[in-house]
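J.: Dropping the sequence and predicted coords here.
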Amino acid sequence: QIRGWGLAGLERALRILMQTDLTLRSGSAAPPEALVSRALIGIARLRQGAG
């Protein structure tokens, strides 16, 4: 399944995960579960756009 992503898509997904990690470590007021859910939804949307 990774083949359908392409390098640019993988870079964007990694960027989303890195930003989420940074936000979680910075002590954001948002619930961690909400931040992770938002990240996963964003990554899923990237994949939908690629396919």
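T.: Good, I have the coordinates.

J.: For the rest of this, base every contact and every neighbour count on C-alpha atoms.
T.: Will do.

J.: where along the protein do the helices fall?
T.: For the chain, helices defined by DSSP state H occupy the ranges 6-25, 32-50.

J.: JSON lines for those helices, including mean neighbour count?
T.: Rendered in JSON lines, the data for the helices of the chain read as follows (neighbours: other C-alpha atoms under 10 Å):
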{"stretch": "helix 6-25", "mean neighbour count": "14"}
{"stretch": "helix 32-50", "mean neighbour count": "14"}
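
J.: ok, and here's another one to check against it:
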Amino acid sequence: MLTELLLALRDNNPDGFKHLLKLGLQELGLDVVDELTRDFLVPLLSETEAD
């Protein structure tokens, strides 16, 4: 799941990212998806984007 989310971001594919995020929420739950985004996705953003 995380790899697919990162690939969607890299490819600048917001629709794909939203779809995968929704799927992740349904399958894994909010707590898991929240932890994944905090641990892996937020560090990839610039300081401005993270705010």
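T.: Now that the structure is in, tell me what you want to look at. All of these numbers come straight from a predicted model, not from anything done at the bench.

J.: And the TM-score between them?
T.: With the length set by TM-score structural alignment, normalised by the length of structure 1, the two chains reach a TM-score of 0.35; 33 aligned residues with a C-alpha RMSD of 3.2 Å.

J.: pretty sure residue 17 of structure 1 contacts residue 38?
T.: No - under the criterion of C-alpha atoms under 8 Å, residue 17 of structure 1 makes no contact with residue 38, lying 10.2 Å away.

J.: In the longest helix anywhere in structure 2, which residues are buried?
T.: Ranked by number of residues, the top helix in structure 2 under DSSP H is helix 14-28. Taking 16 or more other C-alpha atoms under 10 Å as the basis for neighbour counts, the residues of helix 14-28 of structure 2 that come out buried are 16, 17, 20, 21, 24.

J.: Just flag the most distant two among those.
T.: Pairwise distances across those (C-alpha to C-alpha) peak at 12.1 Å, for the pair 16 and 24.

J.: contacting residues around residue 4 of structure 2?
T.: The neighbours of residue 4 of structure 2, taking C-alpha atoms under 8 Å, 6 or more residues apart in numbering as the test, are residue 20.
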